[in-house]
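K.L.:
Build me a structure from this.
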Amino acid sequence: MAKNHESGNIITNVGEKDFTLERVFDAPRDLVFKAFTDPEHVSQWWAPAGFTMPVCTIDLQPGGIWHYCFESPEGERHWSRSVYKEIIEPEKIVYTSTLSDEKANPVESPLPEHLATVTFVENNGKTKLTVNIQLPSVLDLKATMDMGMMEGLKQTINNLEEHLKVVR
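P.N.:
Modelled structure (predicted):
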């Protein structure tokens, strides 16, 4: 029971236990991949509207950890940690992600751990970025959607467009 939607430049698809976002960037794949994996780049754009990322560390290898902190305009901090499962540069990244504490230890949360698969496909100097988020259950997908994760991810992906304009 998939639902497809197009919002601005982002195409979304919601399945039973997953959702997917696709966006084409006017930038070469190597640059988009680097912007998605280099902490100097990621810290400049990976956050929903109004949030910043004051902390971002990335150990880009299978088993490596991506640990970061979103900070709200009110100064509230939200920590997350992702563990890389697969990296095929510059084509694909697979990682699990969950909320954490400031030392990268997972914490209990209403947001369940999820599996993210990110692909980068180049065509005539442009790059199609696809982000698929898989949840453990239908109820977990509903809870994640109700918490606004898909909307936040859309805002974050839109930030990447602006970042790529600056670094090109």
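
K.L.:
only C-alpha atoms for contact and neighbour calcs from this point on.
P.N.:
Fine.

K.L.:
residues in contact with the nearest residue to Pro28 once chain neighbours are set aside?
P.N.:
In this structure, Pro28 finds its nearest non-sequential neighbour in Gly125, 5.0 Å apart by C-alpha to C-alpha, 6 or more residues apart in numbering. Residues in contact with Gly125 (C-alpha atoms under 8 Å, 6 or more residues apart in numbering) are Asp26, Ala27, Pro28, Arg29.

K.L.:
To check against the first, give me the structure of this:
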Amino acid sequence: MTDAVDTGNEAIFRISRVFAAPRQRVWDAFTKQDQLAQWSGPKGVTCRFHTFDMRPGGFNHYSMQGEGFPPSYGKSVYPEVEEPSRLVWVNSFADENGNVARAPFADTWPLEMLTTVTFEERGESTLLSLEWVPLNPTEEERATFIAGMSGMTAGWNGSFEGLDAFLAGGQPA
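P.N.:
Below you'll find the model as predicted:
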């Protein structure tokens, strides 16, 4: 399920999915470096972690690369890590040294986004809900974020398909 909200002052992107795995298994796939690297990123993209410190106050610096494209770098800074129910991080594009940088695809993409992911038990399954909110965007950045929601949906659905395959014991597509 995807939900895009524009409140006038704030744009919110939400997406959720039920995974056929216990909450701790989904949590581990999201928070353990060796597991996260196997499924994260849109289809056809390889994710590599250069720094991985997922704890309150920690950060990840990573790169994603698709065949025939240069790497794109990102950074996640974690103010909240509440195992196994909630992850909160500030997400940004970065340079190869981990410094916050403009998105390679749009100079008007928000510099930072607050990401909140919750993991809710549903019997033997887990409801994962993700929310992205631009932090202190200009009006132009907010408009670019809203215009990019279909791309965000496609990207997250691709990642979630990879997570489904990973959790089922197969290889992500």
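
K.L.:
Next, the TM-score between them, please.
P.N.:
Scored against TM-score structural alignment, normalised by the length of structure 1, the superposed chains reach a TM-score of 0.86; 157 aligned residues with a C-alpha RMSD of 1.7 Å.

K.L.:
re earlier: please indicate which of the contacts of Gly125 of structure 1 has the highest neighbour count?
P.N.:
Neighbour counts for these (other C-alpha atoms under 10 Å) peak at Arg29, which has 23 neighbours.

K.L.:
which residue lines up with that one in structure 2?
P.N.:
Structural alignment (TM-score structural alignment) places Arg29 of structure 1 against Arg23 in structure 2.

K.L.:
all helices for structure 1, in order.
P.N.:
Under the criterion DSSP state H, helices of structure 1 are mapped to 29-37, 39-45, 138-146, 149-167.

K.L.:
Go through the ones you listed and name the closest to Asp18 of structure 1.
P.N.:
Of all the helices of structure 1, helix 138-146 sits nearest to Asp18 of structure 1, with 6.5 Å by C-alpha to C-alpha.

K.L.:
so that closest one versus helix 149-167, what angle?
P.N.:
Using axes from the mean of the first three to the mean of the last three C-alpha atoms, to 10 degrees, one finds that helix 138-146 of structure 1 and helix 149-167 are set 50 degrees apart in direction.

K.L.:
buried sites along helix 138-146 of structure 1?
P.N.:
For helix 138-146 of structure 1, burial by neighbour count (16 or more other C-alpha atoms under 10 Å) applies to Asp140, Leu141, Ala143, Thr144, Met145.

K.L.:
My guess is the first one contacts Ser109. True?
P.N.:
No: if you go by C-alpha atoms under 8 Å, Asp140 of structure 1 and Ser109 don't touch, sitting 11.5 Å apart.

K.L.:
number of nearby residues for Leu130 of structure 2?
P.N.:
20.

K.L.:
Setting aside sequence neighbours, what's the nearest residue to it?
P.N.:
Per C-alpha to C-alpha, 6+ apart, closest to Leu130 of structure 2 is Val117, 4.4 Å.

K.L.:
And that neighbour, what's its match in structure 1?
P.N.:
Using TM-score structural alignment, Val117 of structure 2 pairs with Val118 in structure 1.
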